[in-house]
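In: below are the sequence and a predicted model for it; my questions follow.
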Amino acid sequence: MTNSMKHLTSLLLLLFLAPIIIATVQTPLLSSESDEPKNEDTPLVYAAQLETKPEIAEIVEPKKAFVYFTHSHEAYPPILAAKGAKVDVYDSENNITSFQDQISSQFAFHQVETEFLAERNPGVMDNYSTIKPFVQAAIANNEYDIILDLHRDTVKADISTLQSGGESYAKLLFVIGTEHDNYKWNEQLANDLSDQLNKIVPGISRGVLIKSRKDGNGVYNQDIAKNLLVVELGGVENTEQELNRSIAILAKAVSNLFNQQIPS
């Protein structure tokens, strides 16, 4: 090959390689030490993730219940017998109000805050007329999701007790008076809560008993609020253990009623 041809070939080769050489100088090839480009911000991102607490998807606001006992001296003879006290269906000390701590703790466990009517005269049992103004005053400046007036029924164990899953429970009954404008609202709430109870332990609720003035009081102070329910908690032959189990189920049912997203 002549010298002129060699020079021409070298010149063409140089012209062909020039763009590649320039690009290489301006943009260095990646080092073989890493298959990914380095990101100077990466340590900062990781630090932020470690320092930030994970967010909770949803926080359920606790519901509020107001609980009182119109017939506060209603007692359970098996409990009195176990305590060595005089066995009777009424007692000024060992009675349905003794379950306040159990109600409060079980409701709190199921995200329901509970407030009770302040104790009045422990030596005197109220009736619907005498307790009404105190209940009205207590709920006047507060919003409650549910108001419960708890009682002890007079029925015996064959009606008030449920055997289920190897355990025994005190059954619950809802009493709704029809002699006031709210009663359809109270009745609907009672039916809904009764259904929730029976979803958890089938048969634990005896249902809803509708009463007019011919059948009894007819109002039961439910004219005070649309969400006020009279609840019969067991009967005269139920034990403390049966009542405690049922209070736990009642708490869970109330919670489920207002927070449907909480699994049963």
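Out: That came through fine.
In: please make it C-alpha for all contacts and neighbour counts, starting now.
Out: Noted.
In: what about K64, neighbour count?
Out: 20 (other C-alpha atoms under 10 Å).
In: before we move on, what SS does it have?
Out: Put simply, K64 is strand when judged by DSSP: H, G, I helix; E, B strand; the rest coil.
In: ok, it touching A108?
Out: No - taking C-alpha atoms under 8 Å as the definition, K64 is not a contact partner of A108, at 9.6 Å.
In: so what sits against both of the two?
Out: T114 (C-alpha atoms under 8 Å, 6 or more residues apart in numbering).
In: which residues of the stretch 101-250 of the chain fall in strands?
Out: Secondary structure of the stretch 101-250 of the chain (DSSP state E, counting those that start in this stretch): strands at 112-116, 146-151, 161-164, 167-170, 172-177, 205-211, 228-233.
In: kindly list the longest helix within this structure.
Out: helix 3-26 (DSSP state H).
In: buried stuff in that one?
Out: Residues of helix 3-26 include none that count as buried (16 or more other C-alpha atoms under 10 Å).
In: next one: stretch 73-91
Out: Quick answer for stretch 73-91 (16+ other C-alpha under 10 Å): H73, E74, A75, Y76, P77, P78, I79, L80, V87, V89, Y90, D91.
In: now do stretch 177-193
Out: Quick answer for stretch 177-193 (16+ other C-alpha under 10 Å): G177, T178, E179, N182, Y183, N186, E187, L189, A190, N191, L193.
In: now the two most distant members of the residues you listed.
Out: The distance between the two most remote of the buried residues of stretch 177-193 (C-alpha to C-alpha) is 21.4 Å, for E179 and L193.
In: ok, and here's another one to check against it:
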Amino acid sequence: MSTDKELFDQMKESYAMNPRPDFVSNTELYLRKAAKKAKRKSSFQLISITSGGLIACIIAMSWLFTFNGKEFIHNTLISVKENTPSSIMNKNEPLIYIYHTHNHESFSSETLSKDPNKAFHHEKNISLVGSRFSQALDKRNISNIHEKGDVMGDLKQKGETYYQSYTVSRELLNNALENNESIKMAFDIHRDSHKRNATTTKINGKDYAKIVFIVSQSSPNYDENLNFAENLHYKVMELYPGLSRGVVIKSDTNKQSTYNQDLKDELVILEIGGFENTLEEEYRTVDALAEVIEEILKTEK
């Protein structure tokens, strides 16, 4: 049986400068048929490798000698891509957007404060939990963006009040959505002010920070966001019983009550744990949540 090199040399001798398109097409068709036939004879692997090598040689010759192989190569690459196992990781097409309207919210373990209204820190705060969530999604090949914008810092710099924080985070969210049409889900991650006994559960002997899903009834996307939050809740409880505290519907009538959920369906506030939870407990929870997101995305393919 001739080697790839020998066949390639023969091809160069016969078609030294300009192999005809029909030659390329017919040769490719012949090789594909040969590969199928060989598979039935349990010799698929050897023939496939040989065929793949010959096809690559033909493509290279056609492009190098005729400078007209762009379309053929493009189509071939598309064919290869279609037969490659798919991945939901593509940093140019993020599926998840993670941000923090109250990004300085922190924990007693980091601030030594026993007052949830004073447990704030400009570095050791809930944004570390968002970063861990982003990393957990990365490990599962789920593309995402973790927003690094300092909402609370911007408020202080502008001399605005705490209650205007959703106006600042709205700008970040809107910018992310406009520049990344691929974003499917968005999470505004906070920590709660409830005591530890209400925000903690034990799973397999380890403490986890419980999750609350918050939806605004004032948003025009209320139905979609409620359905999204409920799906998350049920999937969390299926995989990690006791980890979710449920879905909370906010029905305030003031403008801020939309929590910017009018900008996007499949957007919810996540309150993960409370000020008495530790970062380690928070990390366990977002690791689990990444698994939940992966399962949901699989069912939607």
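Out: Alright, I've got the coordinates. What you are looking at is a predicted structure, and each value in this text was computed from that prediction instead of being measured.
In: TM-score for these two?
Out: Once superposed, chain against chain, the TM-score is 0.72 (TM-score structural alignment, normalised by the length of the first structure); 217 aligned residues with a C-alpha RMSD of 3.1 Å.
In: that older thread, so where is the longest helix of the first structure in the second structure?
Out: Aligned by TM-score structural alignment, helix 3-26 of the first structure corresponds to no residues of the second structure.
In: which elements pack onto that helix?
Out: Contacting helix 3-26 of the first structure under the criterion 3 or more C-alpha pairs under 8 Å, 6 or more residues apart in numbering; DSSP states H and E is no other helix or strand.
In: the helix or strand just after it - contacts with which helices or strands?
Out: Per DSSP states H and E, the first helix or strand lying C-terminal to helix 3-26 of the first structure is helix 42-51. Packing contacts for helix 42-51 of the first structure, counted by 3+ C-alpha pairs under 8 Å, 6+ apart, involve no helix or strand.
In: residues contacting helix 42-51 of the first structure, please?
Out: With C-alpha under 8 Å, 6+ apart, helix 42-51 of the first structure has no contacts at all.
In: quick one: distance of it to the chain centre.
Out: Helix 42-51 of the first structure sits 36 Å away from the centroid of its parent chain (C-alpha atoms, centre = their mean, to the nearest Å).
In: next one: stretch 199-209 of the second structure
Out: With C-alpha atoms, centre = their mean, you get 26 Å for stretch 199-209 of the second structure.
In: where in the first structure does it align, residue-wise?
Out: Going by TM-score structural alignment: stretch 199-209 of the second structure matches residues 160-170.
In: contact partners of that stretch?
Out: 171-172, 201, 203-204, 233-235, 237-238, 242-243, 245-246.
In: tell me the two of those residues that are most distant?
Out: Checking the contacts of stretch 160-170 of the first structure with C-alpha to C-alpha, the most distant pair is V201 and E237, at 20.1 Å.
In: ok, the two, which is more surrounded?
Out: Using other C-alpha under 10 Å as the criterion, V201 of the first structure and E237 rank with E237 on top: 22 against 18.
In: which one in the second structure is aligned with N127 of the first structure?
Out: In the second structure, N127 of the first structure lands on S165 (TM-score structural alignment).
In: mind listing what that match touches?
Out: S165 of the second structure neighbours (C-alpha under 8 Å, 6+ apart): T101, H102, V151, M152, L155.
In: which of those are retained in the first structure?
Out: Here is what carries over to the first structure from those, by both residues aligned by TM-score structural alignment, their matches' C-alpha atoms under 8 Å: T101, H102, L155.
In: closest to A57 of the first structure out of the contacts of stretch 160-170 of the first structure?
Out: V201 (29.7 Å).
In: quick one: buried residues of the match of stretch 199-209 of the second structure?
Out: Those buried within stretch 160-170 of the first structure under the rule 16+ other C-alpha under 10 Å are S160, T161, L162, S168, Y169, A170.
In: so how far is G203 of the first structure from the last one?
Out: Using C-alpha to C-alpha, to the nearest Å, A170 of the first structure is found at 10 Å from G203 of the first structure.
In: three-state assignment of V24 of the second structure?
Out: Applying three-state DSSP: V24 of the second structure is helix.
In: separation between it and Y30 of the second structure?
Out: 10 Å.
In: neighbour-wise, which of the two wins?
Out: V24 (17 against 12).
In: alignment lookup: that one to the first structure.
Out: So, by TM-score structural alignment, V24 of the second structure is left unmatched.
In: let me see the contact set for V24 of the second structure.
Out: I58, I59.
In: same check on S131 of the second structure?
Out: H146.
In: hmm, 10 Å instead?
Out: I98, Y99, L137, I145, H146, E147, K148, Y283, V286 (C-alpha atoms under 10 Å, 6 or more residues apart in numbering).
In: many thanks, we can stop here.
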